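Q: The following block contains a protein sequence and its predicted model.
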Amino acid sequence: MALAHQGIEAEEPIEPPATTASWAALVAIGVGAFALVTTEFLPVGLLPQIASDMTVTEGQAGLAVTMSGLFAATAAPISIWIAGSLDRRKVLLFLLGILLIANLIVAMAPSFLMILLGRVLLGATIGAFWTIAGPLGPRLKPGPKAGLATAIILSGVSLGTVAGVPVGALIGELVGWRYTFGLSAIVAVLVLVAIALLVPPLPVKSSGGLGDLYRVFKNPMVRFGLVGIFLSFVGQFAGYTYIAPFLLKIVRVDPPTVSAVLFGFGLVGVAGNILGGWAVGKSLRWATAGTLTLLGTSVLLLILLGSYPAAAIPLILVWGLGFGMQPIVIQNWMFNAAPDQLEGVQAILVSAAQTSIGSGALIGGLLFDQLGLKAAFAAAAVTAFLTAAMFAALKPSAAGR
């Protein structure tokens, strides 16, 4: 999922005095986040290939997304407790080592069960890395540069969410799905080396632990945001997970065209990241409601006009724009709700988003197998409209602006 920090000032860290680091160190951590999230979404663009090779249905192949999402959700809050007072640099290096192993397991998997095992390991790594790395910006670049530092780190998450599918589809089309995961393993090694060389030691004096999560959860606007995350992300990933089969079976384009369309989806998604960051600066409530309305409208029109490529392909690109905006506006909503508790917010946000991604892929797979692709896309449209109405109906004073 694409969650980048835009314009929200970071909290003062609970760790010892900040350790100054180069911008290259921040970029290395951001690339690590990009590698993890890209790997999470690789199967979406490779579902037909994986399903065919493993002799499972495409709906069942969607479990590769479900398992990583659900285990990331579990790992996010637990990682705060497990990491405790461990040096955060060592934690990041350990997690990248697990990413390497997970990708190798999937690349060499003799059965679909082994693929799922690799995806479980990946999910645990994503949840922990995202939670630990997200709040490091203020430590590495304290003072007025803290916000930009955090944005650089979390931009890797945003770009990975929108780039994972087109990257997977393009490489998979060229060299096959196994080599795609093999290349992802190589990227993990490169990032591990970069962080080892560029990021200074990051000792921790104390950690608020799970108690911080409880205090954050007591905030009513945080709970409101969590409902919005669950509804919108479950719905979107019920449809988005099966976008490649939709293009092949409903739009009826050939595999190279699928790769091209998904690449375009990723490009406009990056533009959506930027647009979302601009929109929340104008009105957080209406940026959120408007983004969700855009998502619902584009998916609804795809259901109605999906068999016409001339209409379907532009609509998919519009969907991609809204898809890139969605995590930006949602994350800003959550950070705006509790700006002085960012580490706790980050853990809850990751857990909620990953639970929703995994659940959405599962629900979409069941709808796909039982009722057809359009049923999965209908779930995406309906939940987007419901969530848009929820945010639009909120009083401006409660929303902050």
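A: Yep, that arrived. Residues are numbered from 1 along each chain as shown.
Q: contacts, neighbours, all on C-alpha from now
A: Noted.
Q: How about residues contacting stretch 283-303?
A: Contacts of stretch 283-303 with the rest of the structure, by Cα atoms under 8 Å, 6 or more residues apart in numbering, involve 232, 276, 279-280, 312, 315-316, 318-319, 322-323, 325-326, 329-330, 332-333, 374, 377-378, 380-385, 387-392, 394, 396, 399-401.
Q: quick one: the helices in the stretch 251-400 of the chain?
A: Counting by DSSP state H, counting those that start in this stretch, the stretch 251-400 of the chain has these helices, from start to end: 255-282, 284-305, 309-337, 342-371, 373-393, 396-399.
Q: Can you say which of those helices is nearest to Val120?
A: helix 342-371 (11.4 Å; Cα to Cα).
Q: ok, and here's another one to check against it:
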Amino acid sequence: MTTTTVSATRRDVLPWSALLALGTAVFITSLTETLPAGVLPQMSSALGVSSGAAGQTVTVYATGTALTAIPLAAATAGIRRKPLLLGAMAVFLVANTLTAAAPGYAVLLLSRFLAGVAAGLAWALLAGYARRIAPPGQEGRAIAIAMTGIPLALSLGVPAGTLIGQQVGWRVSFAAVSVLTLAVLGWITIGVPAVSRPTATADRPKATTRQTLRVPGVAAVMVAVVTFVLGHTVIYAYIAPYLRHAGLGDAADAILLAFGIACLISIWYTGRHIDRRPRGLALTAAALFTLATAAFAATTAQAVVWVAAVAWGLGWGAAPTLLQTAAGHAGIRRGPAVADTAQAILVTLWNAAMALGGVIGGLLLQRVGVTADAVAAAVLGVLSLAVIAIARHHAFALSDQDTP
């Protein structure tokens, strides 16, 4: 199976084992990024730094991803995809093991930056890999299955890691991720078919960032990525102060669980329908997010907050799959190399938007007030909805067949 090519595995049935292996890899990358938030007090106490300093481990991770995703995608364009993916996950293994054993703050930051670099490469590969091993006409569903790792990491992985950190220690949480990564390396080696590397031809030249952004539809997708992710991060990073303001501080865990369950429902539904109705799903996701954040901004009535949190999850859960699928659809017309470069640009902008969202959300919270983040998120939601509505021919078409 390790030498099987994708052409030999293309059937009408999805390669579930391979896609679940990729989904678990996505789970690891997402969990590695967000796990510090759940064990922040233990990390800061053990290393003798403030909570703010310990929180920079998330920023360093995102910085590593944002700075290296595009250069690494370009530098590795001629390398076979399966060994490259295994190499990226092996770096995750090293980085999380180093995090678990870090003797001090400087080593911790270095390990987190290394993990971010690995994430930049892995994220640029994973959606395209899922697309290539899927049967024709089921590419969007394959990406949806792989992207299930994101809401699972947020709704299950982080709480589990937090519990381990509280009961046994934060280092054990990262060591557990290393053990899972080792298992996934074996799973990918055995169960994921190889795919051919992108090649440049006369009519499909090597893709640079500038050339890729000029492909019809790609730039529109990237604008939607920035506005959607920025809006989500502005409110998500500071949802705890908002819930306290609404008198729901004690119910924060339950509300976030409801959000996570809604995310899972959303990604399940999206996976079933994305290959037939990608545009309708994208419009619905952006509309749900916009309505939810507008409700947060308009009122702190507890019943409304609960309903809005569920609507937010339904809108956001589908976003990674929808946006990565749209980027792939826009780029694949110019060849796999362009599609891979589009994914690398998406990863870079995604992480930059996350980092910027944390900064903007914090400034608004301190200088304007607790509902200012919700207002900003709603405005950004309107912008993303407008971009999706306007980009109907190349970026967010009615279906893959409707894309010129």
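A: Everything's here; your move. Because the structure is predicted, anything quoted here is derived from the model rather than measured.
Q: Overlay the chains and give the TM-score.
A: The TM-score (TM-score structural alignment, normalised by the length of the first structure) is 0.78; 378 aligned residues with a Cα RMSD of 3.5 Å.
Q: I'd like the helices of the stretch 251-400 of the first structure as TSV, with distance to Pro203 of the first structure and mean neighbour count appended.
A: Formatted as TSV, the helices of the stretch 251-400 of the first structure follow (distance: least, Cα to Cα, whole Å; neighbours: other Cα atoms under 10 Å):
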stretch	distance to Pro203 of the first structure	mean neighbour count
helix 255-282	32	21
helix 284-305	35	22
helix 309-337	25	24
helix 342-371	16	25
helix 373-393	40	22
helix 396-399	36	12
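Q: so can I have JSON lines of those helices showing distance to Leu213 of the first structure?
A: JSON lines is the format used below for those (distance: least, Cα to Cα, whole Å):
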{"stretch": "helix 255-282", "distance to Leu213 of the first structure": "25"}
{"stretch": "helix 284-305", "distance to Leu213 of the first structure": "24"}
{"stretch": "helix 309-337", "distance to Leu213 of the first structure": "13"}
{"stretch": "helix 342-371", "distance to Leu213 of the first structure": "5"}
{"stretch": "helix 373-393", "distance to Leu213 of the first structure": "24"}
{"stretch": "helix 396-399", "distance to Leu213 of the first structure": "21"}
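Q: Ala149 of the first structure is nearest to which of these?
A: Across the helices of the stretch 251-400 of the first structure, closest to Ala149 of the first structure is helix 342-371 (Cα to Cα), at 14.1 Å.
Q: quick check: angle from the closest one to helix 373-393?
A: Between helix 342-371 of the first structure and helix 373-393, the angle formed by their directions is 140 degrees, by axes from the mean of the first three to the mean of the last three Cα atoms, to 10 degrees.
Q: same for helix 342-371 of the first structure, what does it pack against?
A: helix 58-61, helix 63-83, helix 112-133, helix 210-217, helix 220-240, helix 309-337, helix 373-393 (3 or more Cα pairs under 8 Å, 6 or more residues apart in numbering; DSSP states H and E).
Q: who touches the counterpart of Leu346 of the second structure in the first structure in this structure?
A: The alignment partner of Leu346 of the second structure in the first structure, by TM-score structural alignment, is Leu349. The contact partners of Leu349 of the first structure, by Cα under 8 Å, 6+ apart, come to Leu226, Gln331, Met334.
Q: picking that back up, quick one: the helices and strands packed on helix 342-371 of the first structure as TSV, columns for distance to Pro17 of the first structure too.
A: Compiled in TSV, those are given as follows (distance: least, Cα to Cα, whole Å):
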stretch	distance to Pro17 of the first structure
helix 58-61	47
helix 63-83	19
helix 112-133	17
helix 210-217	20
helix 220-240	29
helix 309-337	23
helix 373-393	39
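Q: Ala33 of the first structure is nearest to which of the ones you listed?
A: helix 112-133 (6.9 Å).
Q: quick one: the helix or strand that that closest one is followed by to the second structure mean distance?
A: Per DSSP states H and E, the first helix or strand lying C-terminal to helix 112-133 of the first structure is helix 137-140. By mean Cα distance after the TM-score superposition for the first structure, the fitted helix 137-140 of the first structure averages 5.1 Å away from its aligned residues in the second structure.
Q: Quick check: next helix or strand after helix 137-140 of the first structure?
A: With DSSP H and E, the next secondary element past helix 137-140 of the first structure is helix 146-175.
Q: now that following helix, how far from the chain's geometric center?
A: Relative to its chain's centre, helix 146-175 of the first structure lies at 9 Å (Cα atoms, centre = their mean, to the nearest Å).
Q: ditto for stretch 319-330 of the second structure
A: With Cα atoms, centre = their mean, you get 11 Å for stretch 319-330 of the second structure.
Q: cool, stretch 181-192 of the first structure as well?
A: For stretch 181-192 of the first structure, the distance to the chain centre is 19 Å (Cα atoms, centre = their mean).
Q: That stretch aligns to what range in the second structure?
A: Counting by TM-score structural alignment, stretch 181-192 of the first structure falls onto residues 174-185 of the second structure.
Q: Same question for that stretch: list its buried residues.
A: By neighbour count on 16 or more other Cα atoms under 10 Å, the buried set for stretch 174-185 of the second structure is Phe174, Ala175, Ala176, Val177, Ser178, Thr181, Leu182, Val184, Leu185.
Q: Ser44 of the second structure: which of the residues you listed is nearest?
A: Phe174 (15.0 Å).
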